[in-house]
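Engineer: Coordinates only, no sequence provided:
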């Protein structure tokens, strides 16, 4: 099974922005931003592109594809 691992939290931490900055920019709750960082939920496509530009990375850098072994 393939899953996405979010790199958003790490990218925010190494940027000049805070999670609060993102919360205000996207008009989201702190819980939503936290969920983006943990991969429990995802930004919209438009938000992904804006977030990548804001964090000075490619959209592909926001997530890593992981393969989980199933029993």
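Structural biologist: All right, it came through fine. None of the values given here were measured: they were computed from a predicted structure. Numbering: from 1, shown residues only.
Engineer: From here on, just use CA atoms for contacts and neighbour counts.
Structural biologist: Will do.
Engineer: Please name the nearest non-neighbouring residue to residue 38.
Structural biologist: Computed as CA to CA, 6 or more residues apart in numbering, the closest residue to residue 38 that is not its neighbour in sequence is residue 6, at 6.0 Å.
Engineer: Could I get the full set of strands for this protein?
Structural biologist: Secondary structure of the chain by DSSP state E: the strands cover 2-6, 63-67.
Engineer: Those strands: which one's closest to residue 41?
Structural biologist: strand 2-6 (9.7 Å; CA to CA).
Engineer: Second structure for comparison follows:
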């Protein structure tokens, strides 16, 4: 199983019309933390992923792309 989130975060944030900095401020996290998620260095905890989805207007299914093999 492979979970792809990094490209989805970048694309979904861009689609929302917000910048990564604006999203980070709304989430009350550092821009570096959000950048770590967007670059694939870290994955957000589920509670943070839910907040991210609410802010950028997407579902968890949109955020997480899971490939089973």
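Structural biologist: In hand now; what should we look at? Keep in mind that this is a model prediction, so the values were computed, not measured.
Engineer: Can you pull the TM-score for these?
Structural biologist: Between these two chains, after superposing, the TM-score reads 0.76 (TM-score structural alignment, normalised by the length of the second structure); 67 aligned residues with a CA RMSD of 1.8 Å.
Engineer: Most tightly packed of the strands of the first structure?
Structural biologist: For those, the stretch with the most neighbours on average is strand 2-6, a mean of 14; neighbours defined as mean count of other CA atoms under 10 Å.
Engineer: ok and that strand relative to strand 63-67, angle-wise?
Structural biologist: 150 degrees (axes from the mean of the first three to the mean of the last three CA atoms, to 10 degrees).
Engineer: one step back: which residues touch the residue nearest to residue 38 of the first structure?
Structural biologist: By CA atoms under 8 Å, 6 or more residues apart in numbering, the contact set of residue 6 of the first structure is 36-39, 62-64.
Engineer: how close does the most centrally placed residue in the second structure get to residue 69 of the second structure?
Structural biologist: Within the second structure, one residue has its C-alpha closest to the average C-alpha position: by CA atoms, centre = their mean, that is residue 9, at 3.8 Å. Using CA to CA, to the nearest Å, we find residue 9 of the second structure at a distance of 23 Å from residue 69 of the second structure.
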